[in-house]
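Chemist: please find the sequence and the predicted model below.
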Amino acid sequence: MPGETLNGTDAGPRRMNRSERLSGLAQQHGALVTLVIAMTVASLSFDTFLTGDNLENMALSSAFLAVVALGMTFVIVTGGIDLSVGSLFALGGVLAAWGSQYGTAVALLLPLAGCGLIGLLNGVLIARVGLPPFIVTLAAMLGARGVLLAITDEGSTTYLVDKDSFFATLGQSSLGGIGVPVWITVALFAVGAVVLRRTRFGQYVYAVGGNEDAGALMGAPVARTKISVYTLSGLCAGLAGALNAAWLLSGVTILGSGMELEAISAVVIGGTLLSGGSGFISGSLVGVLLLKVIQNVINQIGSLDSAYQQVVSGAFLAVVVVAQTWLGRRRRVL
C-alpha cells in the first residue's frame, strides 16, 4: 500500500522528518558552505588571497564587525532590531581614545559605560514603555552621533592614543601571528555561544523571540530579557569601538556609518531569522567572514568600484532572506 515500506512500516513521517532536518541544516550551515566555496574560488583565482598578510587583514577587519554582530544576534533572536550600533561603535572609539590619557581602565570602561547606558535606555523604552524597536534605536542612532559630534567639536578634534600605552597594545600586538582583537573576538563568541545555547537566559531569549505571550506564560521575564539584550548590544558596540581605537591609535569620528546594516546582514546571512526565535552565534561569525571575503574579492579584482561591495552584499542578503522564508514555510508545511 502507498506510504508503506516492505516491512510494513509507514515511510511518510520518516520522509517528512528527513526533509525537515535537511531544511534545518540548510538554514544553519548554508552560510558556512557558501563561505568555503567562496574562499576556494577566491584562492584559485587570486594568488594573493591566501597570503598571510591578506588573511590577517581580513581577520582584523572582521573582528570589530563581529563583536557588534554578536550583540545584534541576541537582539534579533528576540525579534528586535538595533539601528544604533554604528553610532555607538564610533562613539565608543572616541570615548576610548579620550579616556586613554587616563589609563587603560578608563579607556575600556568609559565606552562600555556610555554605550551600555544608551543600550539600557533603548531596552527600557522598548520593553517598559512599549515603543517600537525601529523608532527607539533610530532615535538612539541620531542621538549618539550628536553626542559624538559634541565631544569632538563637530568632528574637528581627533583624540589620539599613545602608541606606547598598554591600551594600544590591545589593538596593535599579536599572539601567534594573530592580532589580539581577533583573539578577544573569538573568546567573546565562545562565551556568547554558551550563554545563548546553554543558559536559562539564552532559553528566555529564544522564548521571547519565538512567541512573547507564550514565553511569558512559561515564566520568561520578557521585559527584563529585552532590556538585557539591548544593553548587551550597546556594550558590544562600545567594546568594538574601543578595540578599533586601540588598533587605529585614534578615535575616528566618521567610522560606523552603515555598520548597523552590515551587522544585521551578517546575522541574517548566518541563519538567524529576522522574525526571531531562531539563531546561531557561530552563524553570525560565519556571516561576517562571508561579507569580508566578498569585499576582499572585489578589492582583489581592482577594476570594480567599492560601491559594488554594497550591491553584492545587498543582493546576497536578499537571496538569503528569500531562502530563509522558503525554508521556514517548508518546515511548517512538513
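Modeler: Perfect, I can see it now.
Chemist: use CA for all of it now, contacts and neighbours both
Modeler: OK.
Chemist: could you report the distance from the closest residue to residue 196 other than its chain neighbours to residue 120?
Modeler: With sequence-adjacent residues excluded and distances taken as Cα to Cα, 6 or more residues apart in numbering, residue 196 is closest to residue 202, at 3.9 Å. For residue 202, the distance to residue 120 equals 18 Å [Cα to Cα, to the nearest Å].
Chemist: got it, and residue 26?
Modeler: Taking Cα to Cα as the measure, residue 26 and residue 120 are separated by 35 Å.
Chemist: show me which of these two is the more surrounded one.
Modeler: For residue 26 and residue 120, the more surrounded residue by other Cα atoms under 10 Å is residue 120, and the numbers stand at 22 against 17.
Chemist: isn't residue 180 right up against residue 174?
Modeler: Yes: here residue 180 lies in contact with residue 174, judged by Cα atoms under 8 Å, at a distance of 5.0 Å.
Chemist: out of the two, which sits in the busier spot?
Modeler: Here residue 180 and residue 174 are compared on neighbour count by other Cα under 10 Å; more neighbours surround residue 180, at 21 against 14.
Chemist: quick revisit: my understanding was that the residue nearest to residue 196 contacts residue 192; is that so?
Modeler: No: proximity of residue 202 to residue 192 does not meet the contact threshold set by Cα under 8 Å, at 9.3 Å.
Chemist: next one for the comparison:
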Amino acid sequence: MAILVTGGAGYIGSHTCVSLLKAGHDVVVIDNFGNSYPEVLHRVEKIAGCTLINAPGDIRDREFVETVLKRYRCTSVIHFAGLKAVGESASRPLFYYDCNVVGTLRLLQAMRTAGVKKFIFSSTATVYGTPQYLPYDEKHPLAPESVYGQTKLAVEKMLEALRTADPEWSIAILRYFNPVGAHESGLIGEDPKGIPNNLMPILAQVASGRREKLTIWGNDYETRDGTGVRDYIHVADLADGHMAALKVLETAGCRTFNLGCGTGYSVMEVIRAFEHVSNRAIPYEIGARRPGDIGEFYANPVQAKEQLGWQATKDLRQMCEDMWHFQVKNPDGYNNSEL
C-alpha cells in the first residue's frame, strides 16, 4: 500500500515526501519535472534514510496514472502537481487551465477507475480574492482575481461536486498562504527554474550575489510601513499539515482548511529579518504596485487547529535561517553537483 504524490519533486511536495517517508509510508512520486529537478528525489531519500518510487510522467496521461495507481496499490493521493505563477497565468490562461484543471480531472478519473477515493488537494488562499474581512477564514467569499486562483477554485468546485455525487470520496482541500523556508538539512528548498516569483528566493539570491537587487512592488499600502503584508508559513509546517490531513481521510467527506500562521509580516520586516540572519545587506528599489496586488493577506487557521490538531510552529527568523542555509549550501541551486 502506498501514497501517490503528484509533483513530489516540487518545493512543497518534496518536503511532504520527507515527512511521509519518515512516518513509515511507502511513497510513489509522479512528476514531469517541468519546474523541478530529478535530483530533488535523491536528496529526499538521503534525508529520510529510505527510498521512494519515482514514476516520471504527466498527470494528464490518464492511462499512465491509472497504471501507476494499480501497480503500486496506492490507497490515497496527495496532489501538488500544477502551475502557480500568477503573472504567467494571465498571459497563458489555456496552459494553466490545461495543467491545473484538466490535469486534475484526468487524475481524478484515473483514481475513480482504480478505486482510489482518498484525496488531498493543494489549493491556495488566492481563491479568496480581495478581503472583505481579515483574517480570512474558510467561510470568506471566494472571488479569485488571477487566472491561477481561478483554476484552483475550479478544481475545488469539481471536488465538491464529485463528493456530492459519490459520498464514498474523502477529500481534504488545503488552502496555503505563503510557503517559505527550506529543510533544516539544507538539502532541499525552493529553487524555481527561471526568475523566481516569490519574495524569499529572490531575497536569498540578492543576499548571495546571484541577483543585483530586490524590487518592492509598492510602498504606499495602508499597512504599518507601507509595504504589503503576507502570512508566511514554513514549508516544514506545511508538510506537517498534509500529514495531519491524512487522518481526516479516514472518514468520508469534503473538508477545507487554511494552512497559515495567522500572523502577517510586511515585505520590509521580511527583508530586515533576512538581513539579520544572513549578515548581508539587501539592496532594493521601490516599484509601482502590481495590478491585483492586495495590501494585507493573512489567515485564520483555527479550523485546522481544532479539526486537524495542527498549527504552525516556526517563526519568521527560522524561515529566513533555513532559506539562507539552503542558499549557502546550494549557491547555484540544484545545479550544484557537490551534494
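Modeler: Arrived safely. The shown structure was predicted, so the numbers you read here are calculated from the model rather than taken from an experiment.
Chemist: any idea what the TM-score is?
Modeler: Scored against TM-score structural alignment, normalised by the length of the first structure, the superposed chains reach a TM-score of 0.25; 138 aligned residues with a Cα RMSD of 6.5 Å.
Chemist: sorry, back to before: name the residues of whichever helix or strand the residue nearest to residue 196 of the first structure is part of that are buried.
Modeler: When secondary structure is defined using DSSP states H and E, the element that contains residue 202 of the first structure is helix 200-210. The neighbour-count criterion (16 or more other Cα atoms under 10 Å) identifies 201-210 as the buried residues of helix 200-210 of the first structure.
Chemist: next secondary structure after it?
Modeler: Proceeding N to C from helix 200-210 of the first structure, the next assigned helix or strand is helix 212-217, under DSSP H and E.
Chemist: what residues of the top helix by length along the first structure count as buried?
Modeler: Of all the segments assigned as helix in the first structure under DSSP state H, the longest by residue count is helix 12-45. Judged by neighbour count using 16+ other Cα under 10 Å, the buried positions of helix 12-45 of the first structure are 20, 23-24, 26-32, 35, 38-39, 42.
Chemist: stretch 312-323 of the first structure too?
Modeler: In terms of neighbour count (16+ other Cα under 10 Å), stretch 312-323 of the first structure has its buried residues at 313, 317, 320-321.
Chemist: ok, residues contacting it?
Modeler: Contact with stretch 312-323 of the first structure is made by 265, 268-269, 291, 294, as judged by Cα atoms under 8 Å, 6 or more residues apart in numbering.
Chemist: mind redoing it with 6 Å?
Modeler: residue 269 (Cα atoms under 6 Å, 6 or more residues apart in numbering).
Chemist: and the nearest residue to residue 287 of the second structure once chain neighbours are set aside, how far from residue 65 of the second structure?
Modeler: Computed as Cα to Cα, 6+ apart, the closest residue to residue 287 of the second structure that is not its neighbour in sequence is residue 217, at 4.7 Å. Residue 217 of the second structure sits 41 Å away from residue 65 of the second structure, going by Cα to Cα.
Chemist: got it, and residue 202 of the second structure?
Modeler: Shown here: residue 202 of the second structure relative to residue 65 of the second structure, a distance of 35 Å by Cα to Cα.
Chemist: more neighbours: which of those two?
Modeler: residue 65 (25 against 20).
Chemist: which elements pack onto the helix or strand hosting that one?
Modeler: When secondary structure is defined using DSSP H and E, the element that contains residue 65 of the second structure is helix 62-71. In this structure, helix 62-71 of the second structure packs against helix 103-114, with contacts taken as 3 or more Cα pairs under 6 Å, 6 or more residues apart in numbering; DSSP states H and E.
Chemist: mind listing what's buried in the helix it packs on?
Modeler: By 16+ other Cα under 10 Å, the buried positions in helix 103-114 of the second structure come out as 103-111, 114.
Chemist: strands of the first structure, residue ranges please.
Modeler: Counting by DSSP state E, the first structure has strands at residues 174-175, 178-179.
Chemist: contacts for the first one next, please.
Modeler: Think strand 174-175 of the first structure. For strand 174-175 of the first structure, contacts defined as Cα under 6 Å, 6+ apart pick out residue 180.
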